[in-house]
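Undergrad: Provided below are the primary sequence and the corresponding predicted coordinates.
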Amino acid sequence: MDIEGEEPDPRFTLANERTFLTWLTTSLALSAGGVAMAAVPRDVFVPWLRTALAVVLVLLSVLAGAMAYPRWRHVQRALRRKAPLPRLAVASLFGYGVAGVAVLALVLILIAGR
């Protein structure tokens, strides 16, 4: 790795690596959720809303996967420089995005259960 600075405590480097892998796991889970939502039979949920939820989940998956490595690198750089850790600018997007999908899916489940 070509990041300048001092080698950080291995525990911090390993924690950063675990976080990187968690971002990838989250990306995979969001993608699977999107595919599962798209596979729901057309007569169960409102088709356009089901498709919209699937697209949102897959887009969140793409974002999580695409930002995993750059995030790991920025945190590693901060650790080596003993600088403050960079904040995660899209944290609210992930939180509200997943919560919004969950609420809409719950509404669809309740409507379909009637």
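TA: Structure received. Numbering: from 1, shown residues only.

Undergrad: CA only for contacts and neighbour counts going forward, please
TA: OK.

Undergrad: Tell me which residue is most central in the protein.
TA: The residue at the geometric middle of the chain, judged as the C-alpha nearest the mean C-alpha position with C-alpha atoms, centre = their mean, is residue 64 (4.0 Å).

Undergrad: Please, which helix or strand holds it?
TA: Per DSSP states H and E: residue 64 is located in helix 47-81.

Undergrad: next up, a second structure to put side by side with the first:
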Amino acid sequence: MPEPAWRNEGTEPDYRFTLANERTFLAWIRTALALLAGGVLLHQFATELDPRIVVTVLSAGLGVVAAVLSVVSYTRWRANEIAIRQGRPLPFSWVLPALAAVCLLTSAVLVVLLLIA
């Protein structure tokens, strides 16, 4: 696979910054995998929660969020790498508040389901 053009822009950063950026990317991927595992777990083991459609929607929603987070984590890693190479500030990310909102919404729905079950 040929090297992307942006890898030749700017100056080669200190390897510590590049490795820190990669560790952050991997942390986002772990979060996406945890959300996916949570969706699978919810779908498989929350069989006694009613209405079942809500559990299915939550499970599928967690899977979709995991897929989106995987893509966003790469684009975030790439944008950070380009900013580091060009000596610019790191770009703002909307991912943290959005991910917190998804977790809050999912847990609130689960608490309501558990209370009415």
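TA: Here it is on my side, so go on. Just so you know, these numbers come straight off a predicted model, no measurement behind them.

Undergrad: so how far is residue 27 of the first structure from the residue nearest to the centre of the first structure?
TA: 5 Å (C-alpha to C-alpha, to the nearest Å).

Undergrad: thinking again about what came up before, wait, the residue nearest to the centre of the first structure sits on residue 29?
TA: No: Residue 64 of the first structure sits out of contact with residue 29 when judged by C-alpha atoms under 8 Å, with a separation of 10.3 Å.

Undergrad: Now which residue in the first structure aligns to residue 116 of the second structure?
TA: Taking TM-score structural alignment for the superposition, residue 116 of the second structure sits opposite residue 111 in the first structure.

Undergrad: so the helix or strand its match falls within versus helix 47-81, what angle?
TA: Element membership for residue 111 of the first structure, per DSSP H and E: helix 91-112. Calculated by axes from the mean of the first three to the mean of the last three C-alpha atoms, to 10 degrees, helix 91-112 of the first structure forms an angle of 150 degrees with helix 47-81.

Undergrad: helices or strands up against helix 91-112 of the first structure?
TA: Taking 3 or more C-alpha pairs under 8 Å, 6 or more residues apart in numbering; DSSP states H and E as contact, the helices and strands that helix 91-112 of the first structure lies on are helix 47-81.
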